[in-house]
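A.B. asks: Test case, fold it:
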Amino acid sequence: MGFLWVKALHIIFVISWFAGLFYLPRIFVNLAMVAPGNEAERQRLLLMARKLYRFMTILMMPAVGFGLVLWLYFGVGLHGPGNGWMHAKLALVLGLIGFHLWCKRILREFENGSNTRSHQWFRWFNEIPTVALFIIVPLVVIKPF
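C.D. replies: Okay, the predicted model is just below:
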């Protein structure tokens, strides 16, 4: 029964973390589009971005933690042949953690007024977690290799 609870909690926290990974770059799109001199809108969006980043960081920790418990304690993807899917998933998760940290760096750039990227760039940046999700879910469900 413990395995199923850990698995359920892992899924819940992953979904919650992804919600932040999807939405924070959308806030960056809006920040990149703020007209010069519109300080009230800029500050409102920065406040939203800061709060969301803190919240999604809190959600990332148990998502990764429960995933590690599934992998190292319950042996999911650890034993037997055909566990290449787990290596690919772990690489993508590390990439998502990197994306998460990259978002913090971008947020700091917006805070100190040094962002030079356009809203179009952020629209493409916003697709990174979507692509990762479309790869990770089939890896976990289908286990193709």
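A.B. asks: Going by C-alpha atoms from here, please, whenever you check contacts or count neighbours.
C.D. replies: OK.
A.B. asks: Excluding sequence neighbours, find me the nearest residue to F28.
C.D. replies: Leaving out its chain neighbours, the residue that sits closest to F28 by C-alpha to C-alpha, 6 or more residues apart in numbering is F122, at 6.5 Å.
A.B. asks: burial count for W124?
C.D. replies: Per other C-alpha atoms under 10 Å, the neighbour tally for W124 reads 11.
A.B. asks: residue contacts, V140?
C.D. replies: V140 sits next to W85, M86, K89 when contact means C-alpha atoms under 8 Å, 6 or more residues apart in numbering.
A.B. asks: Report the contact partners of the spatially most central residue of the chain.
C.D. replies: Centroid-nearest residue in the chain: L21, 3.9 Å away (criterion: C-alpha atoms, centre = their mean). Neighbouring residues of L21 by C-alpha under 8 Å, 6+ apart: M56, H100, P129.
A.B. asks: Could you do N30 as well?
C.D. replies: By C-alpha under 8 Å, 6+ apart, the residues touching N30 are L45, H119.
A.B. asks: Name the helix or strand for it, please.
C.D. replies: helix 2-33 (DSSP states H and E).
A.B. asks: can you pull the buried residues of that helix?
C.D. replies: Using 16 or more other C-alpha atoms under 10 Å as the test for burial, helix 2-33 gives 6, 9-10, 13-14, 16-18, 20-22, 24-29, 31-32.
A.B. asks: Over to stretch 135-145?
C.D. replies: So stretch 135-145, judged by 16+ other C-alpha under 10 Å, has buried residues I136, L139.
A.B. asks: Now do the contacts for G77.
C.D. replies: Taking C-alpha under 8 Å, 6+ apart as the criterion, G77 is in contact with W71, N83, W85, M86.
A.B. asks: for comparison, sequence B:
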Amino acid sequence: MMFLYLKAFHIMAMVCWFAGIFYLPRLFVYHAMSDDKTSQDRFAIMERKLYRGIMNPSMIATWLLGLSMVVINWEVYKTQGWLHAKITLVVLLTLYHMMCGRFRVRLVDNPKLKTHVYWRWFNEIPVLILIAVVILVVVKPF
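C.D. replies: Take a look at the predicted model:
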């Protein structure tokens, strides 16, 4: 029963994390397109609150809950290739998350750091990771 609660909270944390992962680069698009200092300051505040208040705690909860499930069932999971692939993708997503954090800080001083087109394409990376992770978890192809 405890495992099912861990899984339920893991899914909730992951959904919150992905909501932030999808929204922050969208804010970068608007930040890059803004021309006035007031708008740029507003986007910087929104980005900071999203990153620190939602994305970081959600990422930490996702990792802790996921690793808890693995530890509880290590004998089952240690030979599951799909889980190793999923963890690799989550590591990549974590690196993407950290890149977003660095970009967020750099955008404060340089709102034109990248074009809005760049940010639109940058925002597609986590979509690919999400698709792969869901397929791995549901289908368990190996």
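A.B. asks: if we can go back for a sec, hmm, the residue nearest to F28 of structure 1 is touching Y23, no?
C.D. replies: No. Using C-alpha atoms under 8 Å, F122 of structure 1 is not in contact with Y23; the gap is 11.4 Å.
A.B. asks: and the residue nearest to F9 of structure 2 when sequence neighbours are not counted, helix, strand or coil?
C.D. replies: Nearest in space to F9 of structure 2, with sequence neighbours left out and distances taken as C-alpha to C-alpha, 6+ apart, is L65 at 7.2 Å. Assigned with DSSP: H, G, I helix; E, B strand; the rest coil, L65 of structure 2 falls in the helix class.
A.B. asks: hang on, L65 of structure 2 packs against K7?
C.D. replies: Yes. Using C-alpha under 8 Å, L65 of structure 2 is in contact with K7, at 7.3 Å.
A.B. asks: any idea what A85 of structure 2 aligns with in structure 1?
C.D. replies: When structure 1 is aligned by TM-score structural alignment, A85 of structure 2 is paired with A88.
A.B. asks: Mind telling me what element its match is part of?
C.D. replies: Assigned by DSSP H and E, A88 of structure 1 falls within helix 84-111.
A.B. asks: Distance from the chain centre to that helix, please.
C.D. replies: On the basis of C-alpha atoms, centre = their mean, to the nearest Å, the separation between the geometric centre of helix 84-111 of structure 1 and that of its chain is 6 Å.
A.B. asks: and what of stretch 98-116 of structure 2?
C.D. replies: Relative to its parent chain, stretch 98-116 of structure 2 has a centroid offset of 16 Å by C-alpha atoms, centre = their mean.
A.B. asks: quick one: buried residues of that stretch?
C.D. replies: Under the neighbour-count criterion of 16+ other C-alpha under 10 Å, stretch 98-116 of structure 2 has C100, G101, F103, R104, L107, V108, P111, K112, H116 buried.
A.B. asks: Closest to K140 of structure 2 out of the residues you listed?
C.D. replies: Distance to K140 of structure 2, by C-alpha to C-alpha, is smallest for C100 among these, at 29.6 Å.
A.B. asks: and that closest one, what pairs with it in structure 1?
C.D. replies: Superposed on structure 1 with TM-score structural alignment, C100 of structure 2 falls opposite C103.
A.B. asks: Pull the contacting residues for that match.
C.D. replies: Counting by C-alpha under 8 Å, 6+ apart, C103 of structure 1 touches L24, P25.
A.B. asks: and if you look at T115 of structure 2?
C.D. replies: By C-alpha under 8 Å, 6+ apart, the residues touching T115 of structure 2 are V29, A32, M33.
A.B. asks: With respect to V138 of structure 2, which of those is nearest?
C.D. replies: V29 (32.7 Å).
A.B. asks: Please tell me how far the closest residue to the closest one other than its chain neighbours sits from Y30 of structure 2.
C.D. replies: Nearest residue to V29 of structure 2 in three dimensions, chain neighbours excluded: H116, at 4.6 Å (C-alpha to C-alpha, 6+ apart). Here the criterion is C-alpha to C-alpha, to the nearest Å. By it, H116 of structure 2 lies 7 Å from Y30 of structure 2.
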